[in-house]
Structures are given as structure tokens and as C-alpha cells.
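Chemist: Kindly generate the corresponding structure for this input.
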Amino acid sequence: MQSNYEVADVLTGLGDGIEDLGLNGWQLRTLRAIHHCRTSMMGGHIDACDACGNISISYNSCRNRHCPKCQGHKREEWVQAREADLLPVPYFHVVFTLPSELNELALHRPKQVYDSLLGAAWQTLETFGKNKGLQLGMIAILHTWGQNLSLHPHLHCIVPGGGVDAKGNWHNLRADGKFLFAVKAMSKVFRAKYVGELSKKLEIDKALREELFARNWIVYAKRPFGSVKSVVEYLGRYTHKVAISNHRIQQVDEECVTFSYKDYRQNGLKKSMSLSHSEFMRRFAQHILPKRFVRIRHFGVLSSTWKRVKFKQLREYFKLKPKSTEPLKALLRRCRCCGEGNLVTIEVFGSRGPPAPYIGVCQIKSTRPVN
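Modeler: As a prediction, the model looks like this:
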């Protein structure tokens, strides 16, 4: 569903007030990129279709990973690349969630808190795998938000329902493929692993440590995916999400931003929430990850090390053939006018805008003005 409003519209309405939110330089830089995305401020290029001859002007994307408008192509490219890594085995969706007691620490020391989350989740699965004599694998995707933009750090993980033994042979954890590990046992191990990992990076005071061990931590393992295709669909839904997508923004007026959200305490009931411009952007900014932080990570048999050395053996074992990424690349440059021709860039331009001779003869892509 196409939205008439964008996160960028909130930034326009907030104006210089963004400087009063107490954000760091990296957060401000990210928000400026989102504000200018696909506007004349970013420059652009002029394309011609090699079939119908249509000429169009396109403004450049910011390509920031937090931008709601820049994730579509990245998501499709990433998913297609991951298809080649999928094995014909059961896959499980496992969620590791941090307790709210760590939220304040996550705001001030996000790298340490989130690195520990990723590390502890893998150590937990690795421990259970070793108990079975198997090397497991995992793809972990960090999300830090709840539906109402509150801080809610958690990992969405894809875990094959089996692993490789010391001789390099694959074994499923169960013959029926319907069970991974007991979640209560995983939760206790995850809690201990996380506190241990975080203690290596930060000094945890005694009161916080006691609070963390007093809580029942949440690890949730969903039933296995129905097919390899459903794993790919899941990847596309979760990998390149941002804190809020533009289609959820219902209204932006002079004072408030109204957006939709699902209340999972009431079985996912869809509701609306209104926040001031400043509160909306404050909540949005707390989900901007530290510079160069890797939020999608691969572990075990799905890691880059395994792909370079041993993953080829698994592919041969399952008789899998490599898949080409060429069809996707061709599709991304397809003419929107005729749907058949390929777009060829004939000129590029900077922030001053397109050359005068092209204005009026091109189908100019609609864009949002920047103040």
C-alpha cells in the first residue's frame, strides 16, 4: 500500500528542532540522509529506454540502511544471494529477546549490548548442538524496535534443524524435523551466556546483575517452515526492515504524527498512535545503529568461513546447483513505461538539478520538496 506520508515529512516539519533532541552526530547524519533521499539534493540521472525511447529523470537514493525508501532492492538482492545457501532440511525461526532492564544500557552503549546479544544467541545454540555432537548454523537479524517504536531489542534467527558431525556428515536433530530444543532450557543458557558476554565488555553493577538473573528470559522457537520457499519469503520480510515503514504513517500535520501499529498484547489488534514530531523522531533515532555495526550475521555452517571451505561439500552432498543472480539485476533496470526495454543512463547531474533541455520532455519522477 502506497503512503502519502513519509518519515522525511516529519523531518521537514521538525526543521531545526532536530538539533534539540540530544542526538549524536551519527544519528543526525543518518536523519539528514533520509530527509534528502530521492530529492534534488542527492542529484540524479537521466535514463532512456532502449525499446520505447521514453526518457525519465530519477533522483538518487541515500542508500542508508535506516531509510524506509531504500530497502526494497537491497532486500531482493540479499534474499536471492541467500537462496543459494539454503539446504533441503527443516528450518526453524528462533527469537531471542533482551529484558527491558537492559534498555537504558542499550541506549548509551548500543554496540556492546547488541554485540553481546548476537554472540550469546549463537553460543546458546552452539552449546546445544555440541551436546548432540553437531556443528549447527544460524542467520541472525537484529531488530531493536517494537510496533510503537519503543526500544525492544531482539534477534530473529533462522536455524537449520540439524548440523554437521566431526566427519563432515549432515544429521537432522530429529527424524520428524518438528522440534529444535526445549525453549525453557535455551532461555536459562541464553541468560547466563549473555551476562557473561556483556561482563567482558562492560562492568555490570551487582543490582543489575541480580535483576537480570531474577527475570525469566524469553527464547521462542516457532514450528519449522513449511518449505524452502517459505524460508526465502521470511528472509524478505525481516532482513531489511527499518523501525517503521512509510506505509504505516497515516497522517503528518503541523503538530503530530499518527501511525498504525499492532498491539500484540491484544492478539495483534491494529491501533493508531499519535506522537509529537519531536517524540516520533526521538523514538525513531534510538533505532539508528552505531556506525559500521553489522546487524545481519551468519554463524556456524552458514558463516563465510564455511562457505569458502566446507559448504561446497554440503552442496554436493545434497546435490544442489548454483543459482544465477542475473535475472534480478536485469529486472531492476527494466523500463516502467513499456515494461520490456532496459534503461540506459544517458546523463547524470548534481544537486543543481537536471539540465534545462530535459525538463518538460521527461517523465519526471515525483519527489518531495526539501525546505
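Chemist: alpha carbons only for contacts and neighbour counts from here, please
Modeler: Fine.
Chemist: next one: stretch 141-152 to chain centre, how far?
Modeler: Taking Cα atoms, centre = their mean, to the nearest Å, the mean C-alpha location of stretch 141-152 is offset from the chain mean by 11 Å.
Chemist: How about stretch 202-222?
Modeler: Remark: stretch 202-222 is offset 25 Å from the chain centroid, using Cα atoms, centre = their mean.
Chemist: Would you indicate which residues of that stretch are buried?
Modeler: Residues 212, 217-221 are the ones in stretch 202-222 that count as buried (16 or more other Cα atoms under 10 Å).
Chemist: just stretch 188-206 next, same as before
Modeler: Residues of stretch 188-206 classed as buried under the neighbour-count rule (16+ other Cα under 10 Å) are 188-191, 193-195, 197-198.
Chemist: nearest to residue 165, of the buried residues of stretch 202-222?
Modeler: residue 221 (23.0 Å; Cα to Cα).
Chemist: Surely that closest one touches residue 97?
Modeler: No: assessed by Cα atoms under 8 Å, residue 221 is found out of contact with residue 97, at 11.7 Å.
Chemist: here's the other one to compare against:
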Amino acid sequence: MNILQKIFTDHYEEIKYTLHPRDTEMENIEKMIHCGDPSFGGAMYHCPHCGNFKYVPFHCHSRFCPSCGNKYSMERTASMTFKLINVKHRHCVFTIDENLRDFFLKERSLLDCLFHSVASVISRMFFELNKSKNFTPGFIMVLHTFGRDLKWNPHIHCLISEGGLSDDGLWRNVHHFNYSFLRSAFRTALLNEMHQRLGDPFKQIKSLCYSSHKKGFYVYAKPSSCDPETAIKYIGRYLGRPVIATSRIDKYDGSMVTFHYNRHEDDKYIQETIPVMDFIKRLIRHIPEKHFKMIRYGGLYARHRKTDQQLHKVISKQKRPILRNFNHWRNAILSSFGYDPLECPICRHKMEFLELYFNHQRLSLEELYERSMSRSRGKRSSA
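Modeler: Presented below is the predicted three-dimensional model:
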């Protein structure tokens, strides 16, 4: 049991009956707590060389879980790498006014407005470059709801191709992004859509945002221009990663939690100690609603768009092996932690799959090993 599982296990009843979490929050908490629990099932592996057995418990597959969230992030990164056109990309971040954050926390359906606004201003910027040709870029949007201090701070990371495909099949490179336009257009598009959804009571906040951000909401790029592989490394950090890594939790004494982070503004090392229930509240608010898409594709990368033959020519064919490589948990662990989970710890040979066990069986580890040895002996005798 890692430290995050211990924190949530210790305060499970308090979370359930005092915080009144959403259904999706409770579902992900329960998954994370039981991740890697042998009694919930797993797979038995056997070393044919020395006869050693290894039982690998099932994992929860929740993005809230530190280990499963990292695996999900790697898989999405690999999948995205395969989709990218082999041209320069730019990683832009679209932020919002602090006064708007609580609206998205209380009414989570408003998060769709962020995606719609970003997609509309990017499409419009490229359309303005040549209205007759209608150049369409490829862009991928990732919603990120937390800052390094774990507080609620929704913003969009967007990977945009430095160029677009016209209606007549011509590709045009675009090296200059009009950030003044992006800032003001994003502010206007988002505030108008929120006003439409929330009605006249939103007018006062809308007016305050215009007066506080006369040049628009902050939109910046990091890095300014890079190849697809480098761009993926940057945006891959934000693809469904867990809210906090266990390595950032320094101390837990049952009532207080100490964690650290490097402040975004100046990269200064900050260590913060807060009550455990405040820590839990900071974490679970970032669990999205069930089936809510945190990653969305637009322009040339949209799923409904038919990719023409000319576009196929600029898609990198070297990405497919990477995608296949990350789809297996063994390769993911080997890549992340530098060790092979299926290497026999005794003789260093590769272990082979023997049998699956599911949670309805509820076997003890001793019973699992005895059953596996019987099955292994049966395989050798039949051979």
C-alpha cells in the first residue's frame, strides 16, 4: 500500500459521510484504494527454468491512481504521437481569469465551453490567413484542472500544427501566431459562451473580466516551435497524469500531510503542510465526471474528418511501433522504472503466463501458489 492509498483508507468513512463526494469521486477512490490488492484477482506467472512463481495483482485503471494514471498517460502520449502530422508544432496554454474558476467547479458542464472557445479561435486564426483557401490546422486540446499547489485552476494545453491544409489539398506552413488575436478572441469567445449558458446574472462577472483583462486572457507558448517528438514530450506531461505523484508527499502523520512542489512563477521549492481532509478535498475535486473527455482533437486531427491522400504523405510512419510497445504493461513498467516485471528474480529468465484469477474466487496467496503448482505439474506431465 502506497502512502496515498493509506491516506484514503484511513479516512474512508470520513470522506464518504462528511465530504459527500460525487459518485465518480467515490468510484475512483475505491478503485485506487484496492489497486494491486491480491484478493481482487491477478495473473500467475511461472518460470520454466527454475520453477519459481510470481503473482501479479490486477490494477484499477483509474487515472486518479498514481501508478495507473502514469500508465494511462504513457499510452495516450504514444497514441497521440502516432496521430501527429510530421510537421512543426506549437504548444500553447490558454488560461482564464481567477474569478471564473469557481463557475467551472460548481457547474462542471461549463468545462465544455473551454474546449469550444479554444477550438473556435484557432480555426478562426487560420481562416483569417487565407479565407479563400480555408487552411485547416491540426490541433489537440488537453484540459488540466490543477496547478502545482493542487488548487483548482482549469486551463487548456493545446498542441497546434504550424501550418494547415487547404480545401484544394495544398499545405501552407505558418510560423507566425497572432497571440494578440488569440488572447482577445479567446476571452470574448469564452465569456460569450458562458453568458449564454448562465444568463444575465453572469453580466457583472463578464464586465469585470473585460476591465481586468483589456488585452485578453493570458495565452502563451512553450516551446515556441518544435518537431512532433519534442512537442509530445512537453504536452505528454499533462495527458491524464495523476493529480500528485507519491514522491511529492513528504510526510503523513494521520492528521496532517506535507507535500512539496516547485512554484510555477519562479520555480522556487515550496513545502506545504495542510490538514489531511483539506489535502483530500484538493485531490478529489480534480476527478472528472464519468465519460467526460479530457483530451479532444480538432481540425485535421478530428475523428470525423476524412484524411485525404496528400495528408497521408506527411504523417510519420515511424510512430506505429511506439504505440504497440506501450500497450503492454510490461513494456510500460520497463520504460518507466527500468526493470522487467516478468524477469525471474532467481535465475533472470523470462517468466511465462500460467493462469488468471478473478475476485470472485477470493483465494489466499498460499492457495494461489498451490493451485498454480498443480497446474504447472499438469502441463509438464502432459508434455
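Chemist: quick revisit: reformat the buried residues of stretch 188-206 of the first structure as JSON lines; add distance to residue 254 of the first structure and secondary structure.
Modeler: As requested, these are exported to JSON lines (distance: Cα to Cα, whole Å; DSSP: H, G, I helix; E, B strand; the rest coil):
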{"residue": "188", "distance to residue 254 of the first structure": "48", "secondary structure": "helix"}
{"residue": "189", "distance to residue 254 of the first structure": "49", "secondary structure": "helix"}
{"residue": "190", "distance to residue 254 of the first structure": "46", "secondary structure": "helix"}
{"residue": "191", "distance to residue 254 of the first structure": "45", "secondary structure": "helix"}
{"residue": "193", "distance to residue 254 of the first structure": "47", "secondary structure": "helix"}
{"residue": "194", "distance to residue 254 of the first structure": "44", "secondary structure": "helix"}
{"residue": "195", "distance to residue 254 of the first structure": "45", "secondary structure": "helix"}
{"residue": "197", "distance to residue 254 of the first structure": "45", "secondary structure": "helix"}
{"residue": "198", "distance to residue 254 of the first structure": "43", "secondary structure": "helix"}
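Chemist: which among those gets closest to residue 132 of the first structure?
Modeler: residue 189 (15.8 Å).
Chemist: What's the match for that closest one in the second structure?
Modeler: In the second structure, residue 189 of the first structure lines up with residue 185, judged by TM-score structural alignment.
Chemist: swap in residue 313 of the first structure?
Modeler: Match for residue 313 of the first structure (TM-score structural alignment): residue 310.
Chemist: Next, count neighbours for residue 99 of the second structure.
Modeler: Using other Cα atoms under 10 Å, the number of residues around residue 99 of the second structure comes to 11.
Chemist: same thing with residue 267 of the first structure?
Modeler: 8.
Chemist: picking up where we left off before, pull up the gap between the match of residue 189 of the first structure and residue 305 of the second structure, please.
Modeler: Distance, residue 185 of the second structure to residue 305 of the second structure, by Cα to Cα, to the nearest Å: 25 Å.
Chemist: Which helix or strand contains the match of residue 313 of the first structure?
Modeler: helix 309-313 (DSSP states H and E).
Chemist: Might you calculate how far that helix sits from the centre of the chain?
Modeler: 29 Å.
Chemist: doesn't residue 141 of the first structure fall inside a helix?
Modeler: No: counting by DSSP: H, G, I helix; E, B strand; the rest coil, residue 141 of the first structure is not found in a helix; it is strand.
Chemist: measure it to residue 122 of the first structure for me?
Modeler: For residue 141 of the first structure relative to residue 122 of the first structure (Cα to Cα), the value is 12 Å.
Chemist: again with residue 238 of the first structure
Modeler: 19 Å.
Chemist: Kindly report the same for residue 210 of the first structure.
Modeler: Separation of residue 210 of the first structure from residue 122 of the first structure (Cα to Cα): 23 Å.
Chemist: what residue of the second structure matches up with residue 344 of the first structure?
Modeler: Under the alignment (TM-score structural alignment), residue 344 of the first structure pairs with residue 353 of the second structure.
Chemist: Check which helix or strand its match maps to.
Modeler: For residue 353 of the second structure, the enclosing helix or strand under DSSP H and E is strand 352-358.
Chemist: what's the average distance of that strand to the first structure?
Modeler: Its aligned residues in the first structure lie a mean 2.6 Å from strand 352-358 of the second structure after superposition (mean Cα distance after the TM-score superposition for the first structure).
Chemist: So for that strand, what gets flagged as buried?
Modeler: Neighbour counts over strand 352-358 of the second structure (16+ other Cα under 10 Å) mark 352, 354-355, 357 as buried.
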